[in-house]
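# quick one: sequence plus predicted model below, questions after.
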Amino acid sequence: MERRSFLRAVTAGTGAVAFAGTLWQGAATADTAAAAGDGPYGPLQAPDANGVALPAGFTSRVVARSTRSVGGIIWHGAPDGGACFADGAGWIYVSNSELPLIGGVSALRFAADGSIAGARRILSGTNLNCAGGATPWNTWLSCEEIFRGRVFETDPYGNKSAVSRKAMGRFKHEAAACDPDRKVVYLTEDEEDGCFYRFTPNTWGDLSAGRLDVLCDGAGGAVEWRQVPNPDAPLTQTRDQVDAARHFDGGEGCYYAAGVCYFTTKGDNRVWAYNAAANTLGVVYGGGASLGTVDNITGRAGGDLYVAEDGGNEEINIITPDGTVAPVMRLDGHGDSEITGPAFSPDGTRLYFSSQRGTSGDKTGKDGVTFEVRGPFRR
């Protein structure tokens, strides 16, 4: 099966149902599904004054720096996962802080013209908040990447207090992605033998109670879900409670669109695609020099995926529906950092992301930088 044909099937969502389980199983063991090529925006130009290399027609600016004032608050250290939310004629970008003990989330508010209109803390006093995910009801799920970590549901608008959602499991959480079609939330786990989970709330829109399942290998190349007996167990890890659970090497970013949940695993440098309608699993990207150490992931309605690197060339790469992998951004001088929190503004014209440790690479995250890139992004 040709790489480009496979990727078109994956990104078509429910269109991939027609593929037999054996084909998906074969794709999951292939070395690559997508390959390096010429991206839709053209080659990267020389780095600009902010050290950001972009295609022609794109521009960058710095919107926040760790330990410095922005919008009336001090921007947090070690910025990580993020998302954008509509706010009247403007929008809000939320960003996790992957710092121990003080972690939390900050929200940066933009006016309609893109100027910074304010900022606030929406979660404080938590631990190593790494990635997370936005919900259809406009809350941000902030995940702790620690032993028995929690998921916190936060309010980007600052009207409600953050709430711990223990029913979603106590493990080394990484990212979350909501599937409004099936009314479930997918969750990744950052362990060398981590799992891929699905949380089904008793009531959609209320994450206080529900059922946690873990992905397991099924018959004929398909997969199946089995319930985790005790998501809040103090001693037995969730990933060890179901013998048939499928394990992944370092779960990272997670993104849902059109019937498919995409997630990344850094240990084997893969981008996976779980087709929820067909209940099958495949690989969109299976490693290679073009995209190294995959991490956070987001996408656009047209099928383009955007994958950030933790290390590598410090890039964000696009994976197009026709199977092309190409850089759309590279940071110069940030070699000891990682790219985090890619998220598009509601109108799709601006891409936000951070360099977690900046040019110094200081592991305290005090030199983190949050950027905005504007340009003719494909919808």
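Noted; the coordinates are in hand.

# contacts, neighbours, all on C-alpha from now
OK.

# all strands for the stretch 101-250 of the chain, in order.
Taking DSSP state E, counting those that start in this stretch as the test, the strands found in the stretch 101-250 of the chain are 105-110, 116-123, 129-134, 140-144, 151-154, 163-164, 173-179, 184-189, 196-203, 206-217, 223-227.

# residues in contact with the fourth one?
Okay, so that is strand 140-144. Strand 140-144 is contacted by residues 83, 94, 96, 104-105, 126-135, 149-156, 172-176 when judged by Cα atoms under 8 Å, 6 or more residues apart in numbering.

# comparison target below:
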Amino acid sequence: MKRRTLLRSAVIGGSSAAFGGTLWRGAAHAAPAQPGAGPYGALGSPDANGVRLPAGFTSRVVARSRKTVAGTSYTWHDAPDGGACYADGSGWIYVSNSEINPSGGASAVRFSSTGTVTGAYRVLSGTRQNCAGGKTPWNTWLSCEEVDRGYVYETDPWGVKAAVRRDAMGRFKHEAAAADPDRRTVYMTEDVTDGCFYRFTPATWGDLSSGRLEVMVAGSGTSGPVTWAAVPDPTGATATRNQVAGAKRFNGGEGCYYANDTCWFTTKGDNRVWQYDAAAQKIELAYDDSLVTGGTAPLTGVDNVTGASSGDLFVAEDGGNMEICVITPDDVVAPFLRIDGQSGSEITGPAFSPDGRRLYFSSQRGTSGSSSGGITYEVTGPFRS
């Protein structure tokens, strides 16, 4: 089943791109994506930064761990991970987590309308192993702790307001979050081999201080209808994933991205990209490397995920061959970029600038294979709309 015509209304900006809303309507199920020719063509030779890109695209290094961000006095954090972009007048801000324990936290880089770096600063401190997270419709960053009984911290990308710990969103090994403004809820993944998929519905939309935490309940298959059940004790005194009978298990929850009635999320243990149709309350596979036919799976080690105005998904690899792959609305999966010489690292934090013309991401451990070797990049080029 082709998704192209269903996703063309995608729009970059606000809390998320609008896309994928009618994906399952009128069909029993959509076949998982298969390898094919990508929309941007073949990857070229490595550029000066070791990044292989399609013709017409260029890369630059924005920041390096333990180095001063050019044009500022701020030292970039170790192990850059999940990230998001925010409009800032005529410019924008890119926020990035730090996946180290202890310390962790998050930092931000501010850009002018021309892409010049104009500032860098801390937005969250004193937390542990901040992995991924999610952007809210009210322009805050949900920074998630990937530790046992970890918390979600709501942070200010501008670094003006103090970060707030959101206890009501549950204590578990958080990975990523994605806000659904249509149902006024936030979806969350859990990074353990028998993890669950959650949603948190605040008592008042825009205020995450209180609300209802629920876990997805479904059968053992990879597609079909689901229900939601309240987690009795979000404090995690008993592991949240073990409190509800029949909770659906996912093998290592990773990235999470919402757009127009669909929440896309990844599981690294089985190299799958899932799609949850929030309107129909059904789940389906968008990609599974074990179901690839007629060639080698181009996408392995699935991790962080984001979307473009074209309706394309961009999925970063943790391992694999250090690629960001694109999954098109036509169910084609292909490499978009590859980083050479960094096999001991992983790609993290993909996020588009508000105008959709620049893609930010990091190599968490860079060429050194150490958390102190992280590199944050920007790719500019003719992204399709």
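Looks like it arrived, so ask away. Bear in mind that the values here come from a model prediction, so they are computed numbers and not experimental data.

# how alike are these chains, TM-score-wise?
Here the TM-score for the pair of chains, by TM-score structural alignment, normalised by the length of structure 1, is 0.93; 364 aligned residues with a Cα RMSD of 1.6 Å.

# I'd like the strands of the stretch 101-250 of structure 1 as TSV, with distance to residue 368 of structure 1 and mean neighbour count appended.
Shown next, in TSV, are those (distance: least, Cα to Cα, whole Å; neighbours: other Cα atoms under 10 Å):
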stretch	distance to residue 368 of structure 1	mean neighbour count
strand 105-110	13	26
strand 116-123	17	20
strand 129-134	14	30
strand 140-144	19	31
strand 151-154	22	25
strand 163-164	26	16
strand 173-179	19	27
strand 184-189	24	26
strand 196-203	29	20
strand 206-217	32	19
strand 223-227	39	17
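
# now distance to residue 78 of structure 1 too, for these, in JSON lines please.
Below are those laid out as JSON lines (distance: least, Cα to Cα, whole Å):
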{"stretch": "strand 105-110", "distance to residue 78 of structure 1": "11"}
{"stretch": "strand 116-123", "distance to residue 78 of structure 1": "15"}
{"stretch": "strand 129-134", "distance to residue 78 of structure 1": "9"}
{"stretch": "strand 140-144", "distance to residue 78 of structure 1": "14"}
{"stretch": "strand 151-154", "distance to residue 78 of structure 1": "18"}
{"stretch": "strand 163-164", "distance to residue 78 of structure 1": "22"}
{"stretch": "strand 173-179", "distance to residue 78 of structure 1": "15"}
{"stretch": "strand 184-189", "distance to residue 78 of structure 1": "20"}
{"stretch": "strand 196-203", "distance to residue 78 of structure 1": "25"}
{"stretch": "strand 206-217", "distance to residue 78 of structure 1": "27"}
{"stretch": "strand 223-227", "distance to residue 78 of structure 1": "34"}
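
# between those, which one is nearest to residue 282 of structure 1?
Closest approach to residue 282 of structure 1 among these is made by strand 223-227 (10.6 Å; Cα to Cα).

# in structure 2, which residues correspond to the closest one?
Under TM-score structural alignment, strand 223-227 of structure 1 corresponds to residues 226-230 of structure 2.

# list the contacts of residue 235 of structure 2.
Neighbouring residues of residue 235 of structure 2 by Cα under 8 Å, 6+ apart: 149, 167-168, 170-171.

# could you do residue 334 of structure 2 as well?
Taking Cα under 8 Å, 6+ apart, one finds 35-38, 298-299, 325-327 in contact with residue 334 of structure 2.

# let's go with 10 Å and repeat that
33-42, 297-299, 314, 323-328 (Cα atoms under 10 Å, 6 or more residues apart in numbering).

# gap between the two ends of stretch 367-379 of structure 1?
32 Å (Cα to Cα, to the nearest Å).

# ditto for stretch 166-173 of structure 1
Terminal residues of stretch 166-173 of structure 1 lie 12 Å apart, using Cα to Cα.

# quick check: the nearest residue to residue 123 of structure 2 once chain neighbours are set aside vs residue 205 of structure 2, distance?
Nearest residue to residue 123 of structure 2 in three dimensions, chain neighbours excluded: residue 159, at 4.7 Å (Cα to Cα, 6 or more residues apart in numbering). Residue 159 of structure 2 is 22 Å from residue 205 of structure 2, where distance means Cα to Cα.

# kindly report the same for residue 86 of structure 2.
Applying Cα to Cα, the value for residue 86 of structure 2 to residue 205 of structure 2 is 20 Å.

# please say which of these two ends up with more neighbours.
residue 86 (24 against 14; other Cα atoms under 10 Å).
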